[in-house]
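**Student:** show me the folded form of this:
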Amino acid sequence: MTDTTSQQDDIAVEFNTAEPAAWSPATWFAVLSMAATSFALVSAEFLPAGLLTPMARDLGISEGTAGQVVTATASIGAVTALLSNVLIGRLNRKTVLVGLSALAIGSNILAALATDFWFLLLGRAGLGIALSGFWALSVAVVARLVGANATGRGMAVVTLGVSLATIAAPSVGALITDWLGWRPAMAMTAGLAALAMLLQVLSLPTLPASTGNSLADVFRLTGRRGVQLGMLAILLLMTGHFAGSVYVRPFLENVTLLQTWPIAMALLGFGIASVIGNIAGGRVADLNIRMALAITAALMAFAALALVLWGVHIGAAFGFVTLWGFAFGMAPVVLPTNLSRGASDALEAAGSLMVVSFQVAISIGAVLGGYIVDHYGAVGPLTLTSALAASTVALALTQPRN
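**Tutor:** Coordinates of the predicted model:
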């Protein structure tokens, strides 16, 4: 990656299927700093899942109330996603990313030192801002670092941090909490953010913004058919995933009749497969984004439906949970890359719409999944996952070819 390329803004990025140039060591260092940032931020986001009980006990609140720290992070992220690229104006994007990491450090320290629930929420709100700002900028920054025709590969490296954090944060957080308490566990996420910030300072090239974004610019993109299809794909596939994936454990308990240890192994298989899917998603997305989306959705649809049909058998349950994990690993790479193809001249504004779409999908999926499992049992949410993923396949095939 040349210095000239790294300093270009995302005014006009042309996507093509030409073979991407080999990355220089400097480019690898910069992309890995973005991956480290995603790992640090997502680790902090999912950490409460492993320490809710001691945190609730220490603050004198219920576990249900303590669980709202995750909701606060997501809610603030959804609200600020639309505004993040507007508020940063013409600031150098490297400065913004370093600043977001600094905000994550302060937020995690505040949460670790919180003496009551409201201070804890304040710290988590700051983390939500850092998360939404980082992801809103991620595709645009990666495209400038590696080139437009390697965006999928670059995002695969960045989102690898997400897959690793999703696997590690709850379990490692629980272990550290047992050894040292929940506050040191929370403080360690500040250390991860500090390391990520140091890597950003050392590795990212200067990333000047030649233009600022307005809220009107962001909303104007929603009039483009490519952006509409990209947002709809996120809403369909991620609503389906989050409606069903939360209830995979109840399904394995009530339908496959597994005990705790085999369930943990099945979920570990899901996590490992998601890492592999993440890498595969980057390769396929750069070759043919339309086909990449269709494959991702088809694999998820088949895995969920196969669990409903044959999940009573232990071997089938393990296999199809793993396949679901592979498809989910592809999704965080394929879906943003797919949306960006409809807004190659406005990647930062498209990033805001991408973050909002993900957050809305998570919220809708949680509501629908909860309602369906209460009324129809553990099989119901998985059926919805299959139906919405199958709809995404149909949507992918209606998109223009590369």
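**Student:** when you work out contacts or count neighbours from here on, use the C-alpha atoms and nothing else.
**Tutor:** OK.
**Student:** now residue 329, what's its secondary structure?
**Tutor:** Here residue 329 takes the helix state, with states given by DSSP: H, G, I helix; E, B strand; the rest coil.
**Student:** let's see this one next to it:
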Amino acid sequence: MVGVVLLFGGQNMFITYLRPFLEAVARFATDGVALALLIFGVANFLGTALAPALLARSIRWTLAGAALVEAAALTLLWAAGGDSQIAAVASVAVWGFAAGSVGVGWSSWLAKAYPDHAEAGGGILVAAIQGSMMLGAMLGGGLIDAVGATGPLVAAVTILLVGAVHTALVLRTHRSALAPVGIHEGPIPEAVRD
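**Tutor:** Below you'll find the predicted structure:
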């Protein structure tokens, strides 16, 4: 669950404060912020919709790759700063697309890793996600107050990079959980047949 906390905490450390960054650093007007958030949402939807195809190939690399792509997109957003609003919107879109696979990925991993404990594991997963979102937003708020609009972004990039490495290393030890999504080995349990 450490990977869950790192990936969701890293995402939410900055998403909560994307608007202040876009206004203060990238110099977006209100309409531009609204458009960037809409593009993030559409890209996130597309990332979620396309995630099963990636997860069927590798849960581990989909999750680790998503965190790396998110970190790269946020780094580009930081580098673009106020120089290019087009680059900023493109970065936000790529970030949203990559973030879309994270929730689906962890849910798929849980179902494969603990098929006999999916309900209990699902409860723990939801608690870990919600707790990490709260913690990420809280720490991001502290950073925005302490160092400004770029603070949460830099911290999010760092946490996402750590999360990518952690996820790649830890899920590697759970090979049975990395089988393609949708493939069931052995007889189908009676509860599932109905």
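**Student:** quick check: TM-score for this pair?
**Tutor:** Put the two chains on top of each other and the TM-score (TM-score structural alignment, normalised by the length of structure 2) is 0.84; 172 aligned residues with a CA RMSD of 1.2 Å.
**Student:** where along structure 2 do the helices fall?
**Tutor:** Counting by DSSP state H, one finds helices in structure 2 at the ranges 2-15, 18-24, 30-57, 59-80, 85-113, 118-147, 151-172, 190-193.
**Student:** what range does the longest one cover in structure 1?
**Tutor:** It stands for helix 118-147 of structure 2. Counting by TM-score structural alignment, helix 118-147 of structure 2 falls onto residues 347-376 of structure 1.
**Student:** average offset of the matching stretch relative to structure 2?
**Tutor:** Compared with structure 2 after fitting, stretch 347-376 of structure 1 has a mean deviation of 0.8 Å; criterion: mean CA distance after the TM-score superposition for structure 1.
**Student:** map residue 143 of structure 1 across to structure 2 for me.
**Tutor:** Per TM-score structural alignment, there is no equivalent position to residue 143 of structure 1 in structure 2.
**Student:** buried ones in the strand or helix carrying residue 179 of structure 1, by neighbour count?
**Tutor:** Residue 179 of structure 1 is part of helix 151-180, with elements assigned from DSSP states H and E. Of all the residues in helix 151-180 of structure 1, those buried under the rule 16 or more other CA atoms under 10 Å are 151-177.
**Student:** grab the most central residue of structure 2 for me.
**Tutor:** For structure 2, the residue lying nearest the average C-alpha position, counting by CA atoms, centre = their mean, turns out to be residue 99 (3.7 Å).
**Student:** that one contacts residue 70, doesn't it?
**Tutor:** Yes - when contacts are counted by CA atoms under 8 Å, residue 99 of structure 2 is listed as touching residue 70 (6.8 Å).
**Student:** quick one on the thing from earlier: now do the helix holding residue 179 of structure 1 against helix 260-287, angle only.
**Tutor:** Counting by axes from the mean of the first three to the mean of the last three CA atoms, to 10 degrees, helix 151-180 of structure 1 points 160 degrees away from the direction of helix 260-287.
**Student:** what packs against helix 151-180 of structure 1?
**Tutor:** Under the contact criterion of 3 or more CA pairs under 8 Å, 6 or more residues apart in numbering; DSSP states H and E, helix 151-180 of structure 1 touches helix 25-46, helix 117-146, helix 182-203, helix 260-287, helix 314-340.
**Student:** redo those helices as TSV? Include distance to residue 361 of structure 1.
**Tutor:** Supplementary listing: these in TSV, determined by distance: least, CA to CA, whole Å:
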stretch	distance to residue 361 of structure 1
helix 25-46	17
helix 117-146	15
helix 182-203	26
helix 260-287	19
helix 314-340	13
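**Student:** ok so, going back, flag every buried residue along the match of helix 118-147 of structure 2.
**Tutor:** Of the residues in stretch 347-376 of structure 1, those buried under the neighbour-count criterion (16+ other CA under 10 Å) are 347-366, 368-370, 372-373.
**Student:** what's the answer for stretch 250-262 of structure 1, then?
**Tutor:** When burial is assessed from 16+ other CA under 10 Å, stretch 250-262 of structure 1 yields the following buried residues: 250-253, 255-258.
**Student:** also stretch 376-383 of structure 1?
**Tutor:** Under the neighbour-count criterion of 16+ other CA under 10 Å, stretch 376-383 of structure 1 has 377-383 buried.
**Student:** now render those residues as CSV, adding distance to residue 136 of structure 1.
**Tutor:** Shown next, in CSV, are the buried residues of stretch 376-383 of structure 1 (distance: CA to CA, whole Å):
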residue, distance to residue 136 of structure 1
377, 36
378, 34
379, 35
380, 33
381, 29
382, 30
383, 31
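**Student:** so stretch 125-134 of structure 1 matches what in structure 2?
**Tutor:** Residues of structure 2 offer no counterpart to stretch 125-134 of structure 1, counting by TM-score structural alignment.
**Student:** what does residue 48 of structure 2 align to in structure 1?
**Tutor:** That one, residue 48 of structure 2, aligns with residue 278 by TM-score structural alignment.
**Student:** how close does its match get to residue 289 of structure 1?
**Tutor:** Computed with CA to CA, to the nearest Å, the distance linking residue 278 of structure 1 and residue 289 of structure 1 is 14 Å.
**Student:** could you do residue 271 of structure 1 as well?
**Tutor:** Distance check for residue 271 of structure 1 against residue 289 of structure 1: by CA to CA, it reads 24 Å.
**Student:** same thing with residue 361 of structure 1?
**Tutor:** With CA to CA as the criterion, residue 361 of structure 1 and residue 289 of structure 1 are 21 Å apart.
**Student:** then residue 185 of structure 1?
**Tutor:** Using CA to CA, we find residue 185 of structure 1 at a distance of 39 Å from residue 289 of structure 1.
**Student:** still on that earlier bit, neighbour-wise, which of residue 278 and residue 289 of structure 1 wins?
**Tutor:** Each of residue 278 of structure 1 and residue 289 has its neighbours counted (other CA atoms under 10 Å); residue 278 has more, 32 against 26.
**Student:** what about residue 312 of structure 1, how many neighbours?
**Tutor:** A count of nearby residues for residue 312 of structure 1, using other CA under 10 Å, gives 17.
**Student:** one more: residue 64 of structure 2?
**Tutor:** Under the neighbour criterion other CA under 10 Å, residue 64 of structure 2 is assigned a count of 27.
**Student:** trace it over to structure 1, please.
**Tutor:** The equivalent of residue 64 of structure 2 in structure 1 is residue 294 (alignment by TM-score structural alignment).
**Student:** residues contacting its match?
**Tutor:** For residue 294 of structure 1, the contacting residues are 392-394, 396-397, taking CA atoms under 8 Å, 6 or more residues apart in numbering as the criterion.
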